[in-house]
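Undergrad: What follows is a predicted protein model with its sequence.
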Amino acid sequence: MIRTGLNLVLAALYAIAGCLHIAAPRPFMEIMPGWVPAPGAVVLWTGIAEIVGAIALAQPWSKSLRHAGAIGLAIYAVCVFPANINHFAIDMATADGGLGLAYHIPRMFAQPVIVWLALWAGGVTDWPFRRRR
């Protein structure tokens, strides 16, 4: 019951984020590391990836499709981590500190949790809740 609820919440959040990547890409472009080629295309395709992953994660009919969506979203969360680090660096370099450490430090620690949450909510892993035999 909890897993299903978190699955749907996570899918909804990824779908919203994906729509924002497509409809309002500017904030995502601003935090893109300079070494990323074709940043506009990357933001567009990351938005599409989030939406497709959210649909796969939320559908109740195919366990393998749900697992694929969960794995895809976990990989996605790993791949966008450089943008989160870059955002942290950009903000800390501003005179006012941008969003500040109270935002960025929890965000840095949350990223691995988000990776795990996608895998757990999608049923790919039971860790750390599996029962010992």
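TA: Received, thanks.
Undergrad: going forward, measure contacts and count neighbours with C-alpha atoms only.
TA: Will do.
Undergrad: Secondary structure element for the most centrally placed residue in the chain, which one?
TA: With distances taken as Cα atoms, centre = their mean, the residue of the chain nearest its centroid is Ala77 (4.1 Å). Using DSSP states H and E, Ala77 falls within helix 63-79.
Undergrad: which parts of that helix are buried?
TA: With burial defined by 16 or more other Cα atoms under 10 Å, the residues of helix 63-79 counted as buried are 65-74, 76-77.
Undergrad: ok, now stretch 5-16?
TA: By 16+ other Cα under 10 Å, the buried positions in stretch 5-16 come out as 6-8, 10-12, 14-15.
Undergrad: got JSON lines for these, with distance to Asn84 and secondary structure too?
TA: Supplementary listing: those in JSON lines, determined by distance: Cα to Cα, whole Å; DSSP: H, G, I helix; E, B strand; the rest coil:
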{"residue": "Leu6", "distance to Asn84": "23", "secondary structure": "helix"}
{"residue": "Asn7", "distance to Asn84": "23", "secondary structure": "helix"}
{"residue": "Leu8", "distance to Asn84": "24", "secondary structure": "helix"}
{"residue": "Leu10", "distance to Asn84": "19", "secondary structure": "helix"}
{"residue": "Ala11", "distance to Asn84": "20", "secondary structure": "helix"}
{"residue": "Ala12", "distance to Asn84": "21", "secondary structure": "helix"}
{"residue": "Tyr14", "distance to Asn84": "16", "secondary structure": "helix"}
{"residue": "Ala15", "distance to Asn84": "19", "secondary structure": "helix"}
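Undergrad: this is the other structure I want to compare:
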Amino acid sequence: MTDANRLRRPLLFVMGPLYVVAGVLHFVVPELYVQIVPPMLPAPLALVYLSGIAEIAVGVGVLLPRTRRYAAWATAAVLLAVFPANVYMATHGVVVEGLPGGGDPSEVVRWGRLPLQGVLILWALWYTRPRPEQRRE
């Protein structure tokens, strides 16, 4: 078993709660998220709530063995769906009012979120495959 495969299960228990917390925050402070919804998209608040529901669902789903693979695919889809908000935030220098510590994420943070999405997608896709010990040779 490789070192990466040893981390697979513990990282699952980081991933799931991370998405649940992120999803809950969409309901606790929706105004933070509404600000980064690209203006060309309709009903920003509804999209924030829908993405919050989706994040909670995938966070719970990856923790359950029966739904893990589907939830991992759904996680990748959610990350792709919210990617335009990250692009909008980076390219338009969006100042997020009400953000703890001030409302202006640095340019490094705004642009750094874009490749981070790729890492998060790869992390989710890791759970779409059976564990190495379950694979047939």
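TA: Yes, it's here. Bear in mind that the values here come from a model prediction, so they are computed numbers and not experimental data.
Undergrad: Just give me how far the helix holding Ala77 of the first structure sits from the chain centre.
TA: 10 Å (Cα atoms, centre = their mean, to the nearest Å).
Undergrad: next SSE after it?
TA: Using DSSP H and E, the next helix or strand after helix 63-79 of the first structure towards the C-terminus is helix 81-93.
Undergrad: Which neighbouring elements make contact with that next one?
TA: The contact analysis (3 or more Cα pairs under 8 Å, 6 or more residues apart in numbering; DSSP states H and E) places helix 81-93 of the first structure against helix 101-121.
Undergrad: now the angle between helix 81-93 and the helix it packs on, please.
TA: Between the axes of helix 101-121 of the first structure and helix 81-93, defined by axes from the mean of the first three to the mean of the last three Cα atoms, to 10 degrees, the angle is 170 degrees.
Undergrad: got the buried residues for helix 101-121 of the first structure?
TA: By neighbour count on 16+ other Cα under 10 Å, the buried set for helix 101-121 of the first structure is 104, 107, 111, 114-121.
Undergrad: Ok, stretch 52-63 of the first structure next?
TA: Residues of stretch 52-63 of the first structure classed as buried by neighbour count (16+ other Cα under 10 Å): 52-58.
Undergrad: Return the closest of the residues you listed with respect to His21 of the first structure.
TA: Distances from His21 of the first structure to these, taken as Cα to Cα, are shortest for Val52 (13.0 Å).
Undergrad: Which position in the second structure pairs with the closest one?
TA: In the second structure, the residue paired with Val52 of the first structure is Ala57, using TM-score structural alignment.
Undergrad: tally of neighbours for the nearest residue to Ala49 of the first structure once chain neighbours are set aside?
TA: With Cα to Cα, 6 or more residues apart in numbering as the criterion, Ala49 of the first structure has its nearest non-adjacent residue at 7.3 Å, and that residue is Gly18. When neighbours are counted by other Cα atoms under 10 Å, Gly18 of the first structure registers 25.
Undergrad: Fine by me, we can end here.
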